[in-house]
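In: let's see this in three dimensions:
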Amino acid sequence: MRFRSMETSVKHDEGRGRFDLYADGKKGGYLTYEIYGGSLDIQHTVVEPEFRGKGLGEILLDAAVKYANKKGLKIVPSCSFAAKKLS
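Out: Here you go, the predicted model:
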């Protein structure tokens, strides 16, 4: 199945441990994390129902992985989506 391309952006709120994803100007989902002991624990990845199946979860996960790498943090995927994608 092919999807039309959509404009996406990810905003990072370090203070809240959260990445918010916007698709075509609407909030499409979010990823939450916690940092402890040199690790970034990905706790939840949520994509709004209307945007599921379009790769937005992967966009959020990619943003978290890039951030963890930049900060030298090990990734702990507590979220089942992240655990599956990173295995």
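In: CA atoms for contacts and neighbours, from now on please.
Out: Noted.
In: residue 71 versus residue 81, what's the distance?
Out: 22 Å (CA to CA, to the nearest Å).
In: contacts for the longest helix along the chain next, please.
Out: Assignment by DSSP state H gives helix 56-71 as the longest helix of the chain. Residues outside helix 56-71 that contact it (CA atoms under 8 Å, 6 or more residues apart in numbering) are 10, 19-21, 28-31, 40, 42, 45-47, 74-75, 82.
In: narrow those to those in strands?
Out: Using DSSP state E to define strands, the subset of those located there is 10, 19-21, 28-31, 40, 42, 45-47, 74-75.
In: now for the residues you listed, which pair is the farthest apart?
Out: The largest separation in these, counting by CA to CA, is between 28 and 74 at 26.4 Å.
In: between those two, which is the more surrounded one?
Out: Set residue 28 next to residue 74 and count neighbours by other CA atoms under 10 Å: residue 28 wins out with 22 against 16.
In: here's the other one to compare against:
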Amino acid sequence: MIFKIDLLEALSIQADCTYLSDLKHLDGLRRARLVRALERVPPGAAELREWNDALEYLTGAQPRADAEQARAALITGLSAV
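Out: A predicted model of the protein is given here:
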């Protein structure tokens, strides 16, 4: 049996969040750990839609044209806060 979880759900697990909405309220240390984890995730690990969903949900940024751009914008956006 194979289970696939959405990128946002995987990020909430990685950040040890009880609820998905907790991702929006990470302290600086947990946010930095999440950024480091994202840096190890290749763009092809999730669909473009998932990258853009995470980008918009966590940073409010507009969708990007490809997964690599969306991943990079997500990392940059999370690092800036």
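In: overlay the chains and give the TM-score.
Out: The TM-score (TM-score structural alignment, normalised by the length of the second structure) is 0.37; 50 aligned residues with a CA RMSD of 3.8 Å.
In: now do the buried residues in stretch 68-78 of the second structure.
Out: Across stretch 68-78 of the second structure, burial judged by 16 or more other CA atoms under 10 Å covers 69, 70, 71, 72, 73, 74, 75, 77, 78.
In: and these, which is closest to residue 49 of the second structure?
Out: Residue 49 of the second structure lies nearest to residue 70 out of these, by CA to CA, at 9.3 Å.
In: that closest one is in what secondary structure piece?
Out: Taking DSSP states H and E as the definition, residue 70 of the second structure sits inside helix 67-80.
In: which strands and helices sit next to that helix?
Out: On a contact count with 3 or more CA pairs under 8 Å, 6 or more residues apart in numbering; DSSP states H and E, helix 67-80 of the second structure meets helix 28-39, helix 48-59.
In: buried residues in the last one, which are they?
Out: Neighbour counts over helix 48-59 of the second structure (16+ other CA under 10 Å) mark 48, 49, 50, 51, 52, 53, 54, 55, 56, 57, 58, 59 as buried.
In: between that helix and helix 67-80, how many degrees?
Out: On the basis of axes from the mean of the first three to the mean of the last three CA atoms, to 10 degrees, helix 48-59 of the second structure is oriented at 10 degrees to helix 67-80.
In: picking that back up, quick one: which of the buried residues of helix 48-59 of the second structure is nearest residue 33 of the second structure?
Out: The closest of the buried residues of helix 48-59 of the second structure to residue 33 of the second structure turns out to be residue 58 (CA to CA; 14.9 Å).
In: picking up where we left off before, between which two of the contacts of helix 56-71 of the first structure is the distance greatest?
Out: Largest separation among the contacts of helix 56-71 of the first structure by CA to CA: 28 and 74, giving 26.4 Å.
In: give the buried residues for the longest helix of the first structure.
Out: Buried positions in helix 56-71 of the first structure, judged by neighbour count with 16+ other CA under 10 Å: 56, 57, 59, 60, 61, 63, 64, 65, 68.
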